[in-house]
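Visitor: the sequence isn't on hand, but the structure is:
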């Protein structure tokens, strides 16, 4: 009966580890996507420290992926070294995900974007003065109007909505995903640690015996 229960624990642990590396991949890609999005719109954001949750999420994803792979592909049931490394990586991920979730929740509430509420914000930039003060970048042109030449005398041909709202919505969505994603990771890690504790409790420890010298020699 104990043997069957041990096999059930091992199967459960492997399934949980498979889920861990999948979650690690998702969390890491989310953090990377956040960093790329910030790099694309960095001119519109006054707070560079908003990328801190993304860095922590990416780091957590890397550690989580490594932990899941270790638990899936190595025989952690019979190796003290692998068991110790596995638990250590789980503790590291716990710390990273807790910090990342805290920062993500803070920025989810406090996120404030800078500039580009509409096309008139370009009038306050040095680019606008150097261009003669008559036009805005062609990226402001609404693609449905082929005749748009980005001049201010035809404002109805420009996009009425600024980049701030779209950027804020995208960043809030990713921050929210990081928060709820780490909640799922946390619950999965708790289950993994419970299963690991049951396996280690049933593990037979190696006993050492003193060797006696042969008196004939």
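Guide: Yep, it's here. Keep in mind it's a predicted model, so treat the numbers as computed, not measured.

Visitor: rest of the way, CA atoms for contacts and neighbours
Guide: OK.

Visitor: quick check: chain neighbours aside, which residue is closest to residue 154?
Guide: Setting aside the residues directly before and after it, residue 154 is nearest to residue 148 in space (CA to CA, 6 or more residues apart in numbering), at 7.9 Å.

Visitor: please report how far the one you found lies from residue 134.
Guide: Distance, residue 148 to residue 134, using CA to CA, to the nearest Å: 13 Å.

Visitor: ok, those two, which is more surrounded?
Guide: residue 148 (17 against 13; other CA atoms under 10 Å).

Visitor: list the contacts of that one.
Guide: Counting by CA atoms under 8 Å, 6 or more residues apart in numbering, residue 148 makes contact with 141-142, 154, 157-158.

Visitor: below is an additional structure, to be compared with the one above:
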């Protein structure tokens, strides 16, 4: 009984810490799909982030109940605690599955969406980066093209009269006089945007997935501890919820 109380008190405090980490993961997922919404067609891809935030909010009263039960238990509090754990477990499992499925689905969309953006901009090199979605993306991620700068050359292959160059958003910030010409490749970002954004997407989704997995295990431990304490309660203390 004393071990179950100590474990429940510890888990209650851990729940508060995990609530902050979980909320952070949810915000990262939502911001990822909001900042690059022109690359992702389905708005529901950010659903794992919203579920993570919902779980973080429920974790706060759950942690308070866990600490309270470890100090002085009652059937009402223990029953409410079990209901919250069950609700959290459902949310966590749903969020983990969706994070895994949606990360693969979003990753499969990235290459075609980026390629479409680049082939749309098959005109002359832009002297004023930042006015187009593709320029914003390349500046923010410090990348050039889908896989590398040659994607811009392929996009302009049909326009034989255009000078071989890339947008100035492909230029590294320290080269202020760079105009996207290929004579100085060292002035350009060498890495493509697909890998950089794909890595960011994979990181935030994996973060949410493992937060959900770890939290589900801790919730099961909290449930077992609560059941042990309920078994030590006198039979007369049962109350209908």
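Guide: Okay, I see it. Everything numeric in this text was worked out from a predicted model, so none of it was measured.

Visitor: now the TM-score, please.
Guide: Here the superposed chains carry a TM-score of 0.77, computed using TM-score structural alignment, normalised by the length of structure 1; 194 aligned residues with a CA RMSD of 2.7 Å.

Visitor: show me what the residue nearest to residue 154 of structure 1 aligns to in structure 2.
Guide: Using TM-score structural alignment as the criterion, residue 148 of structure 1 maps onto residue 178 of structure 2.

Visitor: just give me the residue closest to the centre of structure 1.
Guide: With distances taken as CA atoms, centre = their mean, the residue of structure 1 nearest its centroid is residue 57 (2.9 Å).

Visitor: where's that one, which helix or strand?
Guide: Element membership for residue 57 of structure 1, per DSSP states H and E: helix 52-73.

Visitor: list the buried residues for that helix?
Guide: Using 16 or more other CA atoms under 10 Å as the test for burial, helix 52-73 of structure 1 gives 52-72.

Visitor: mean deviation (superposed) between that helix and structure 2, please.
Guide: Once fitted to structure 2, helix 52-73 of structure 1 is off its aligned match by 1.8 Å on average (mean CA distance after the TM-score superposition for structure 1).

Visitor: now the angle from the helix or strand just after that helix to helix 52-73?
Guide: Next helix or strand after helix 52-73 of structure 1 toward the C-terminus (DSSP H and E): helix 80-110. Compare the direction of helix 80-110 of structure 1 with that of helix 52-73 by axes from the mean of the first three to the mean of the last three CA atoms, to 10 degrees and you get 150 degrees.

Visitor: helix 80-110 of structure 1: which residues count as buried?
Guide: By 16+ other CA under 10 Å, the buried positions in helix 80-110 of structure 1 come out as 82-83, 85-87, 89-90, 93-94, 96-101, 103-105, 107-108.

Visitor: just the helices from structure 1, written as ranges.
Guide: Using DSSP state H, the helices found in structure 1 span residues 2-40, 52-73, 80-110, 126-130, 163-201.

Visitor: any idea how far residue 98 of structure 1 is from residue 57 of structure 1?
Guide: With CA to CA as the criterion, residue 98 of structure 1 and residue 57 of structure 1 are 10 Å apart.

Visitor: then residue 84 of structure 1?
Guide: Taking CA to CA, one finds residue 84 of structure 1 at 23 Å from residue 57 of structure 1.

Visitor: what stretch of structure 1 does stretch 46-61 of structure 2 fall on?
Guide: With TM-score structural alignment as the criterion, stretch 46-61 of structure 2 aligns to 51-66.

Visitor: same deal with stretch 80-97 of structure 2?
Guide: Aligning stretch 80-97 of structure 2 against structure 1 (TM-score structural alignment) gives residues 85-102.

Visitor: mind reading off the mean deviation between that stretch and structure 2?
Guide: Following the fit onto structure 2, the mean deviation recorded for stretch 85-102 of structure 1 is 0.8 Å by mean CA distance after the TM-score superposition for structure 1.

Visitor: need the contact partners of that stretch.
Guide: By CA under 8 Å, 6+ apart, stretch 85-102 of structure 1 touches 52-54, 56-57, 59-60, 63-64, 67, 70-71, 76, 178-179, 182, 186, 189, 193.

Visitor: try 6 Å
Guide: Stretch 85-102 of structure 1 is touched from outside by 53, 56, 60, 179, with contacts defined as CA atoms under 6 Å, 6 or more residues apart in numbering.

Visitor: residue 177 of structure 1 versus the nearest residue to the second one once chain neighbours are set aside, what's the distance?
Guide: The one in question is residue 56 of structure 1. Excluding its sequence neighbours, the residue lying closest to residue 56 of structure 1 (CA to CA, 6+ apart) is residue 100, at 5.4 Å. Distance check for residue 100 of structure 1 against residue 177 of structure 1: by CA to CA, it reads 12 Å.

Visitor: likewise for residue 194 of structure 1?
Guide: 26 Å.

Visitor: neighbour count: the two, which is higher?
Guide: residue 177 (17 against 13).

Visitor: show me what that one aligns to in structure 2.
Guide: Match for residue 177 of structure 1 (TM-score structural alignment): residue 207.

Visitor: what's in contact with stretch 213-224 of structure 2?
Guide: 8, 89.

Visitor: that one vs structure 1, mean deviation?
Guide: Stretch 213-224 of structure 2 sits 1.1 Å off on average (mean CA distance after the TM-score superposition for structure 1).

Visitor: buried residues in that stretch, which are they?
Guide: 213, 215-216, 218-219, 221-223.

Visitor: got the contact list for residue 60 of structure 1?
Guide: So residue 60 of structure 1 contacts 93, 96 (CA under 6 Å, 6+ apart).
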